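**Q** Sequence first, predicted coordinates after that:
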Amino acid sequence: MTTRSHRVPCGPSVPYLLLAPAVVFEVLVHLLPMLGGLWMSLHELNQFFVRDWTSAPNAGLDNYRVAVDFDGAVGAELLRSFGVTAAFSVLVVALSFGLGLTAATLLQRPFRGRLLVRGLFLVPYALPVYTAALVWKFMLDRGDGAVNAALGAVGLGGGEFWLLGQNAFLSLVVTAVWRLWPFAFLALMAGLQSIPAELYDAAEVDGAGAAQRFRLITLPLLRPVARVLVLVLFLWTFNDFTVPYVLFDESVPQAANLISVHVYQSSFLTWNFGLGAAMSTVLLLFLLVVVALSLALTSRSRRAT
């Protein structure tokens, strides 16, 4: 008994119709709010015009001038917050990438319980961001917090104010790394599994040691995955708002005052939505420049090879 397969005729407009719902939601969720923020940045939108925001006076580029005037109080604070965010992003990306690469490399060879270890490594990434940050907030709390209790148990002191002063930056970095490194581990593990095992076997036969195989085979073949991963981690980290907001609420110490929280405070605590929108637009332009440079470097390296 034979069966016939009936092919439904597909016109040239069908692919566009299938993409239409995604395009509509992309416009509603991303494009329209972005245009709204751009409009706000060009107006003096504050608490006096929230009820009738369309009547807010036109400010031109005044909000941008205030935001990038680094000799003024607002611009100087924004620049300091940018420096804190840059240092935070570099540390988090470097540590997350290093931990992910180390774990992915160590788990390439099979051993008993490897699947269980891989699953445990992915738990921090599987947790919601709010939950992960809230758990760390309880652990970093002074007194009976888990961090101080563990330090006291091994004779390293305890009772530190981990969410205040300069310790706040360290707490923020640790929390962000704990949350992000499993994603780096997952991406790098997939990249390592795509490298043919025959290359390692041939290099081992030729007398190459483990360090040489890692340097001459693993790193070059892992470079495309690593570039995309570093860019994604940087964008996520630089825009991170949930972790610092959950850890410190609205009273963020200056040492951990990321630019995302600074923009939020400039908008919703002082009710100066126009200035906050201008800061957000400047931040968006900076990130677009970073993405463009990353894509240009990637394209140049591809042409070189």
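**A** Arrived safely, thanks for sending.
**Q** When you work out contacts or count neighbours from here on, use the C-alpha atoms and nothing else.
**A** Noted.
**Q** what helix or strand is the most centrally placed residue in the chain on?
**A** When the chain is reduced to its mean C-alpha position, the nearest residue by C-alpha atoms, centre = their mean turns out to be W236, at 1.5 Å. Taking DSSP states H and E as the definition, W236 sits inside helix 219-238.
**Q** what residues does that helix touch?
**A** Identification of contacts with helix 219-238 by C-alpha atoms under 8 Å, 6 or more residues apart in numbering yields 85-86, 88-90, 92-93, 97, 176, 180, 184, 187-188, 191-192, 195, 260, 287, 291, 294, 298.
**Q** And for stretch 96-110?
**A** For stretch 96-110, using C-alpha under 8 Å, 6+ apart, the contacting residues are 114, 118, 177-178, 180-186, 188-189, 192-193, 230.
**Q** Out of the residues you listed, give me the two with the largest separation.
**A** Within those, R114 and V230 form the most distant pair, 25.9 Å apart (C-alpha to C-alpha).
**Q** who's more crowded, the two?
**A** Neighbour totals were compared for R114 and V230, and V230 leads with 18 against 13 (other C-alpha atoms under 10 Å).
**Q** distance between the ends of stretch 239-250?
**A** 17 Å (C-alpha to C-alpha, to the nearest Å).
**Q** correction: stretch 37-53
**A** Across stretch 37-53, the straight-line distance between its terminal residues is 12 Å, by C-alpha to C-alpha.
**Q** Included below, for side-by-side comparison, is a second structure:
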Amino acid sequence: MTTTATGNVPPPAGAGEAGGTGGTGKSGPGARRSARRRPRLPGRLGRGALPYLFLLPALVLELLIHLTPMVVGVVMSFRELTRLYIHNWGEAPWSGLDNYRVAVDFDGPLGESLLHSFLVTCLFTVVSVGLSWLLGTAAAVLMQDRFRGRGLLRALFLTPYALPVYAAVITWAFVLQRDNGMLNHIVHDQLGLTDQPPFWLIGDNAFFSLVVISVWRNWPFAFLILTAALQNIPREVYEAAQIDGAGVWQQIRRITLPSVRPVNQVLVLVLFLWTFNDFNVPYLLFGKAAPDSADLISVHIYDSSFGTWNFGYGSAMSVLLLLFLLLVTAVYLVFTSRGRRAEDG
């Protein structure tokens, strides 16, 4: 008796395993659904390459928007790029490190003015960041307890951060005008605190005006970040501290500040970078010719580049500023990470 292809022929050995899901011995609808869910990439690409494909558009945009102009600026810093070669900067002769030597020659007029601008910017950044963090921390702590009108106050506190920078600074410029400004109208005309209307946008007062506007714009950001961080502290911790007899200041010192220390480390770094690089506020407030007391380095580099059309020298100062910020950031991250490891240990 012979058998045909459609007869009762026993399956060959291993056919059940091979007919399943790749030798696992499983078959049926569940195995087919499992196999259908697995993404298969063509060629040699495996599942490990899929996240990199998703990141590729962002990396390309980052390269085009940030890294490419940065590289071009570094190349420009090694050229004698003046107004004579602005129509085709590729023909500008190479100057080597001459632009950098002029920038760091603090005995010369250009180097001396750059050093003065750098010191003013450092002082402005320390004062502005310190006051912004202090006000933001105080407001965040005070807004933790529930009371009537808390939501309205939080919204009012965030108003300076929500306003467009151009509208806010231009409004401040009108407020600080000597003859028609609202501040002099109150201080001099109404209260009679001064013999004559003071100048707020020139002289030494320009520095304090710049600090006030910077703090007014930045402290709501600190308030917002710290308010979110304080939500993660359980209320039971404060209740236990009150039972143990801890006062308000002891609770802030022993509970609040240690709990938000990681957030504060990032917050201070972000505020430092924003404030040190701030260009919009001083430029809109003073224009191209900022007073010596408020000559921030961002406006100084802009004026050296576009005022004298010496883009090679301006690019060299920008590169030096970038290196300084990278150095400060690296040192800050090293010290904060060491402090965090010491606490964990």
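**A** Now that the structure is in, tell me what you want to look at. Predicted model only: the values in this text are computed from it and were never measured.
**Q** Any chance you could compute the TM-score here?
**A** A TM-score of 0.96 describes the superposed chains when it is computed by TM-score structural alignment, normalised by the length of the first structure; 302 aligned residues with a C-alpha RMSD of 1.5 Å.
**Q** State the number of residues packed around the aligned partner of Y125 of the first structure in the second structure.
**A** With TM-score structural alignment as the matching criterion, the partner of Y125 of the first structure in the second structure is Y161. Neighbours of Y161 of the second structure under the rule other C-alpha under 10 Å: 17.
**Q** in stretch 165-178 of the second structure, what counts as buried?
**A** Applying a neighbour-count criterion of 16 or more other C-alpha atoms under 10 Å, the buried positions in stretch 165-178 of the second structure are 168-169, 172-173, 175-178.
**Q** now do stretch 283-296 of the second structure
**A** By neighbour count, with 16+ other C-alpha under 10 Å as the criterion, the buried positions of stretch 283-296 of the second structure are 283-286, 288, 290-296.
**Q** what's that stretch aligned against in the first structure?
**A** Counting by TM-score structural alignment, stretch 283-296 of the second structure sits on residues 245-258 of the first structure.
**Q** quick one: contacts of that stretch?
**A** For stretch 245-258 of the first structure, using C-alpha under 8 Å, 6+ apart, the contacting residues are 81-82, 84-85, 130, 133-134, 136-137, 163-166, 168-169, 172, 241, 244, 261, 265.
**Q** Among those residues, name the buried ones.
**A** Buried by 16+ other C-alpha under 10 Å: 81-82, 84-85, 133-134, 136-137, 163-164, 168-169, 172, 241, 244, 261, 265, out of those.
**Q** in the stretch 51-200 of the first structure, which spans are helices?
**A** Along the stretch 51-200 of the first structure, the segments classed as helices by DSSP state H, counting those that start in this stretch run 62-68, 73-106, 114-121, 123-126, 129-139, 146-153, 167-193, 197-205.
**Q** So Q177 of the second structure versus P291 of the second structure, what's the distance?
**A** For Q177 of the second structure, the distance to P291 of the second structure (C-alpha to C-alpha) stands at 15 Å.
**Q** could the buried residues of stretch 165-178 of the second structure go into TSV alongside distance to V72 of the second structure?
**A** Converted to TSV, those look like this (distance: C-alpha to C-alpha, whole Å):
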residue	distance to V72 of the second structure
A168	33
V169	32
W172	36
A173	35
V175	40
L176	39
Q177	40
R178	43
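**Q** Need the counterpart of V141 of the second structure in the first structure.
**A** Under the pairing rule here (TM-score structural alignment), the equivalent of V141 of the second structure within the first structure is T105.
**Q** Pull the number of nearby residues for its match.
**A** Counted by other C-alpha under 10 Å, the residues lying close to T105 of the first structure total 17.
**Q** so which of the helices of the stretch 51-200 of the first structure gets nearest R302 of the first structure?
**A** Taking C-alpha to C-alpha as the criterion, helix 167-193 is the member of the helices of the stretch 51-200 of the first structure that comes nearest to R302 of the first structure, at 17.7 Å.
**Q** Counting by contacts, list what the closest one packs against.
**A** Applying 3 or more C-alpha pairs under 8 Å, 6 or more residues apart in numbering; DSSP states H and E, one finds that helix 167-193 of the first structure contacts helix 73-106, helix 123-126, helix 129-139, helix 219-238, helix 242-248.
**Q** Can you add distance to G274 of the first structure and give the ones you listed back as TSV?
**A** Formatted as TSV, these follow (distance: least, C-alpha to C-alpha, whole Å):
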stretch	distance to G274 of the first structure
helix 73-106	13
helix 123-126	35
helix 129-139	28
helix 219-238	22
helix 242-248	22
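**Q** Grab the nearest non-local neighbour of the counterpart of N184 of the second structure in the first structure.
**A** Structural alignment places N184 of the second structure opposite N148 in the first structure (criterion: TM-score structural alignment). Leaving aside its chain neighbours, N148 of the first structure sits nearest to G158 (4.3 Å; criterion: C-alpha to C-alpha, 6 or more residues apart in numbering).
**Q** can you pull the contacts of the one you found?
**A** Contacts for G158 of the first structure (C-alpha under 8 Å, 6+ apart) come out as 143, 147-152.
**Q** Just name the closest of these to E26 of the first structure, please.
**A** Of these, the one sitting nearest to E26 of the first structure (C-alpha to C-alpha) turns out to be V147, at 42.2 Å.
**Q** count of residues packed around the closest one?
**A** For V147 of the first structure, the tally of surrounding residues (other C-alpha under 10 Å) stands at 20.
**Q** hang on, it packs against M139?
**A** Yes: with contact defined as C-alpha atoms under 8 Å, V147 of the first structure counts as touching M139 (5.5 Å).
**Q** thinking again about what came up before, ok, now how distant is the match of V141 of the second structure from R118 of the first structure?
**A** With distances taken as C-alpha to C-alpha, T105 of the first structure is found 12 Å from R118 of the first structure.
**Q** do the same with P220 of the first structure
**A** Using C-alpha to C-alpha, one gets 24 Å for the distance from P220 of the first structure to R118 of the first structure.
**Q** So for the two, which sits in the more crowded spot?
**A** Each of P220 of the first structure and R118 has its neighbours counted (other C-alpha under 10 Å); R118 has more, 17 against 11.
**Q** how about the match of N184 of the second structure, what does it touch?
**A** 139-140, 142, 157-160.
**Q** how about a cut-off of 7 Å?
**A** Neighbouring residues of N148 of the first structure by C-alpha atoms under 7 Å, 6 or more residues apart in numbering: 142, 158-160.
**Q** Please apply the same query to D98 of the second structure.
**A** With contact set as C-alpha under 7 Å, 6+ apart, D98 of the second structure has no partners.
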